[in-house]
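*Asks:* After the sequence you'll find the predicted model.
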Amino acid sequence: MRAARSLSLWLWVAAGFLFLALLWTAMFTAARSADTRAVPLATPGGRP
């Protein structure tokens, strides 16, 4: 029973790692395709 429990834990760890890897991939893909020139450097009334 203990072996099945530890295997289940490692499966959860592997699933969590895979989920985080997918999130990182999506984040970097979105960041690569974002056009940063459309973002102003400062607001017109902002401090210099």
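*Replies:* Done, it's in.

*Asks:* all contacts plus neighbour counts: C-alpha atoms, from now on.
*Replies:* Fine.

*Asks:* Residue 5 versus residue 21, what's the distance?
*Replies:* Separation of residue 21 from residue 5 (CA to CA, to the nearest Å) stands at 24 Å.

*Asks:* same check, this time on residue 25
*Replies:* 30 Å.

*Asks:* Put this next to the previous one:
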Amino acid sequence: MLLEAIKERGTANTLADTGDVLLKIIRNVMRARFGSYKASVF
């Protein structure tokens, strides 16, 4: 599915969108797991 999206929309745009989505997911996971600890690592 990712390859199809890249072919349809263009490599640069798709990679940028994918990167944004991954960053949002990572941030949400970090908040969910480490938010209660108030870790200053991030």
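*Replies:* Sure thing, it's come through. In this text, all values refer to a predicted model and were calculated from it rather than measured experimentally.

*Asks:* Fetch the TM-score of the aligned pair.
*Replies:* The TM-score (TM-score structural alignment, normalised by the length of structure 2) is 0.57; 30 aligned residues with a CA RMSD of 2.2 Å.

*Asks:* How about the contacts made by residue 30 of structure 2?
*Replies:* Shown in contact with residue 30 of structure 2 (CA atoms under 8 Å, 6 or more residues apart in numbering): no residues.

*Asks:* count of neighbours near residue 11 of structure 1?
*Replies:* 12 (other CA atoms under 10 Å).

*Asks:* cool, and the one 3 residues further on?
*Replies:* Residues contacting residue 14 of structure 1 under the criterion other CA under 10 Å number 12.

*Asks:* That one: which element?
*Replies:* Assigned by DSSP states H and E, residue 14 of structure 1 belongs to helix 2-33.

*Asks:* roughly how far apart are residue 29 of structure 1 and residue 22 of structure 1?
*Replies:* Distance from residue 29 of structure 1 to residue 22 of structure 1, by CA to CA: 10 Å.
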